[in-house]
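J.: The sequence and its predicted three-dimensional model are supplied below.
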Amino acid sequence: MTTRQGPTARARILELNGTTARERRDDLAGEEPLEIRLTAADGARKTVAITMRTPGHDFELAAGFLHGEGLAGPSDIAAIAYCTDEDLPPEARYNTVTVRLHGPLPDLPALDRHFLTSSACGVCGSASLDALRERCAPLPPGRLRLTPEVLYGLPDALRAAQGVFGKTGGLHAAGLFTATGSPVAVREDVGRHNAVDKLAGWAALTDRLPLTDHVLMVSGRTSYEIMQKALAAGIPAVCAVSAPSSLAVRLARDFGMTLVGFLRGERCNVYAGQERILV
């Protein structure tokens, strides 16, 4: 019988506490490979990504990844389903997602090499800033404005919505919030970039793109990949509890985005897009 993998797994562990040792069960964050395949209207198909992810919201992850990399937008997708190929072992079928397109496979150089990703680093070296400029325009100023009080409340609001993290302590999260700090959607994964892809995929599949009036809050640091995915989704402001990379700051400044880092307690650093912060 084919079964889906869950976001958590159980393990027997030895817990040490001072000089006391005891065996007990522990919840672990699930991590399984996900293969993303594209199938064209003429039947042609190709694997475009293999990523390590936490099972759950897999269709959103696939849609968000394809949109963020410029391979397929919401209007290009006819259907998304788990793979039912008979040549796959049953345990692998829920680790393979097939995205059926209305038209042909995208004719992009990126498809000449598969995106081999991991839960840790995202699509390593997938695109330079110059390549990104060819498909993404700088974001307009828009209406989004954020007060320091809203910013200071985002980390706790994100943490409060992390259901699986509360059980395992081992997942990153990405949360979409309004200008007043109200949560819109939160996704968890062992990889920060996967969590953002799941959010973007949710927005794509529910016809909410672009997310021009929202702020993205992520756990951990902010990398180039995170900013690239936020830009593709039209998100003008990205906040994180830790530091951004130099390329993330450069991307934010080049594309008119607001980037906030070290958001802890009642302090933070604004690296780009200060005009959206009401001080």
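T.: Okay, I see it. Numbers count the residues shown, from 1 in each chain.

J.: Only C-alpha atoms from now on, for both contacts and neighbour counts.
T.: Noted.

J.: Go ahead and name everything in contact with the helix or strand hosting residue 131.
T.: Using DSSP states H and E, the element containing residue 131 is helix 129-133. Helix 129-133 is contacted by residues 228, 251 when judged by CA atoms under 8 Å, 6 or more residues apart in numbering.

J.: Against that first model, consider the following:
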Amino acid sequence: METFLPPTSYDYLTVHKVTGAELTEASDVVAAEEPLEIRLGFGAAGQREHRTLAITMRTPGHDMELAAGFLLTEGIIQRREQLAGIRYCPDVTKEEERENVVRAELAEHVDVSMPRLERHFYTSSSCGVCGKTSIDAVHAAACPVLPTNGPYVSPTVIHELPARQRAAQALFEQTGGLHAAALFSPEGELLLLREDVGRHNALDKVIGAALLQEWLPLHRTILLVSGRASFELVQKAAVAGIPVLAAVGAPSSLAVQAARDFGMTLCGFVRQGRYNVYCGEWRLQARPE
């Protein structure tokens, strides 16, 4: 697991702390939030087009993984070989754009849906990509079928995940202001963790890292997210082939419906030695003989 944190992932500020009626000056660390523009290059040699695909507010760091995960979970690509490369855009004109603009180049043979690109996918760190109004639309994007033969997970493993995730959150320990998404094995071993000010960005970074390492589909993993479980997080997990999603917070009604339709195991309120299982409880039972 990568632990290096870019210096731009956090900022030092002077704050005033209040204890009772006493006001004192102190130094504090806050999570950085900056815009990332994702540009897309596509087309045959000599006829390449470049367009802005998305602008999202994120915590700097793991930007290539974020872009790769976004391309996969939004249906632009389906496999690692469709991605020719990702790099920071070299032809930006403003200093503040340096390392805040990435360009993903698709392989020449990849067919790009122009109507999908024209949506321009403007996102924010708080709500992710908006506008999905039905689960049918996600199914239409060739979402992979989740395995029906496991993995089988001991119910006690789920209890242990939040503490293991928190222990690996180096940036959260400094700032207290970040979401995390973490992949675990069915036995509870931490495989991969990413942090970001946005829940959706943290998950896209995890999925992007797995895509770039050619781990997909993630059929033998558990995903833990630090906040609530929304429809978009369930959708992104399903696209990556993740069969078990656990959340520290509550799921939405549409998240439960989507997880049930996808055949996913969904757990919520995973904290303080308890949790609820909203669907797919069969994966938390003993392996059948």
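T.: Sure, I can see it. Being a predicted model, the structure only gives us computed values, none of them experimental.

J.: about what we covered before: could I get the buried residue list for the helix holding residue 131 of structure 1?
T.: By 16 or more other CA atoms under 10 Å, the buried positions in helix 129-133 of structure 1 come out as residue 132.

J.: That helix: average distance to aligned residues in structure 2?
T.: In the superposition against structure 2, helix 129-133 of structure 1 averages 1.0 Å from its aligned positions (mean CA distance after the TM-score superposition for structure 1).

J.: Read off where that helix ends up in structure 2.
T.: Using TM-score structural alignment, helix 129-133 of structure 1 corresponds to residues 135-139 of structure 2.

J.: what's the distance between the matching stretch and the middle of its chain?
T.: Remark: stretch 135-139 of structure 2 is offset 19 Å from the chain centroid, using CA atoms, centre = their mean, to the nearest Å.

J.: so what corresponds to residue 155 of structure 2 in structure 1?
T.: Aligned counterpart of residue 155 of structure 2 in structure 1: residue 148 (TM-score structural alignment).

J.: Quick check: end-to-end length of stretch 184-194 of structure 2?
T.: Stretch 184-194 of structure 2 has an end-to-end distance of 12 Å (CA to CA, to the nearest Å).

J.: picking that back up, separation between the match of residue 155 of structure 2 and residue 244 of structure 1?
T.: 19 Å.

J.: Tell me which of those two has more neighbours.
T.: residue 244 (22 against 13; other CA atoms under 10 Å).

J.: The stretch 51-200 of structure 2: strands as residue ranges?
T.: 83-88, 101-106, 179-184, 190-196 (DSSP state E, counting those that start in this stretch).

J.: Buried residues, stretch 116-135 of structure 2. List them.
T.: 121, 124-125, 128-129, 135.

J.: nearest residue to residue 115 of structure 1 other than its sequence neighbours?
T.: Spatial nearest neighbour of residue 115 of structure 1, excluding adjacent residues (CA to CA, 6 or more residues apart in numbering): residue 49 at 4.5 Å.

J.: mind checking how far the counterpart of residue 256 of structure 1 in structure 2 is from residue 139 of structure 2?
T.: By TM-score structural alignment, residue 256 of structure 1 lines up with residue 263 in structure 2. Distance of residue 263 of structure 2 to residue 139 of structure 2, given as CA to CA: 12 Å.

J.: again, but for residue 103 of structure 2
T.: 28 Å.

J.: what are the ranges of the helices in structure 2?
T.: 63-73, 114-118, 135-139, 155-167, 170-175, 199-212, 231-239, 253-262 (DSSP state H).

J.: what residues are up against the aligned partner of residue 271 of structure 1 in structure 2?
T.: Using TM-score structural alignment as the criterion, residue 271 of structure 1 maps onto residue 278 of structure 2. Contacts for residue 278 of structure 2 (CA under 8 Å, 6+ apart) come out as 256, 265-268.
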